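Structure of the sequence below:
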Amino acid sequence: MHNLVRLLFLTELHIPQYIKCQIEDLNPHYLIPRYPDLEFKPKFSFTHNEKNAKKIINSAEKIVVCLKSKLERY
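Just a heads-up that it's a prediction; the model follows:
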């Protein structure tokens, strides 16, 4: 399973805490659609609408920018 929090942990990258929090917030949005038959779904309550979708996309973009900058150093 591709748990974003677990994958980040395995990289051992040092990233800002606010990015770690954004990854934790993004994880359920990724896990539930990616694994619809997941036996142990994250407990998660969220209304998907345009406003919230924009927040999720914005957060994901910030995560990508941060991770790219970290990985370019390797």
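
going forward, measure contacts between C-alpha atoms and count neighbours the same way
OK.

Sort out which residues of the longest helix belonging to the chain are buried, please.
Counting residues, the longest helix found in the chain (DSSP state H) is helix 50-72. Of all the residues in helix 50-72, those buried under the rule 16 or more other CA atoms under 10 Å are 56, 59-60, 63, 67.

just stretch 29-36 next, same as before
L31.

just to revisit the earlier point, L7: which of the buried residues of helix 50-72 is nearest?
L67 (12.1 Å; CA to CA).

For the buried residues of helix 50-72, give me a markdown table that also has distance to R6.
What follows is the buried residues of helix 50-72, written out as a markdown table (distance: CA to CA, whole Å):
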| residue | distance to R6 |
| --- | --- |
| I56 | 19 |
| S59 | 18 |
| A60 | 16 |
| I63 | 15 |
| L67 | 15 |
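
Considering these, which is situated nearest to I32?
For the buried residues of helix 50-72, the nearest to I32 is I56 (14.4 Å; CA to CA).

To check against the first, give me the structure of this:
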Amino acid sequence: MFHNFYADYYTMAGIAVASCMALCPAVGLMGRRGGLLMFMIITALASLLQLGLLNLLGKYSGHLNIGRIIH
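Prediction:
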């Protein structure tokens, strides 16, 4: 995605910092088990949403004109 190694590295580091900033207060409020359960549910829902969207895009790509280059 990025042609510059440092941009890719800092992007991944920024995502890691943001996730820690979300995880630490959640664990402080709900405990370790509650925080783990919440983030597992969020991860599962994100995965299902991604799979569903990819399936819909593949199914309706002809109707949406996806993949065609217009000059």
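
Got a TM-score for the pair?
Here the superposed chains carry a TM-score of 0.37, computed using TM-score structural alignment, normalised by the length of structure 2; 30 aligned residues with a CA RMSD of 2.1 Å.

follow-up on the earlier one: helices and strands around the longest helix of structure 1, which ones?
helix 17-34 (3 or more CA pairs under 8 Å, 6 or more residues apart in numbering; DSSP states H and E).

Remind me what the helix it packs on packs against, helices and strands.
Against helix 17-34 of structure 1 (3+ CA pairs under 8 Å, 6+ apart) you get helix 4-11, helix 50-72.

Now do that helix and helix 50-72, the angle between them.
120 degrees (axes from the mean of the first three to the mean of the last three CA atoms, to 10 degrees).

Now do helix 17-34 of structure 1 and helix 4-11, the angle between them.
130 degrees.

could you pull out the helices for structure 2?
5-59, 61-64.

how about those in CSV, adding mean neighbour count?
CSV is the format used below for those (neighbours: other CA atoms under 10 Å):
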stretch, mean neighbour count
helix 5-59, 12
helix 61-64, 10
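
what about A13 of structure 2, distance to L64 of structure 2?
Distance, A13 of structure 2 to L64 of structure 2, by CA to CA, to the nearest Å: 36 Å.

should've said L51 of structure 2
18 Å.

Tell me how far G62 of structure 2 lies from L56 of structure 2.
From G62 of structure 2 over to L56 of structure 2 (counting by CA to CA), the distance is 11 Å.

next one: V27 of structure 2
With CA to CA as the criterion, V27 of structure 2 and L56 of structure 2 are 35 Å apart.

what's the answer for A18 of structure 2, then?
30 Å.

Could you do L29 of structure 2 as well?
For L29 of structure 2, the distance to L56 of structure 2 - CA to CA - is 37 Å.
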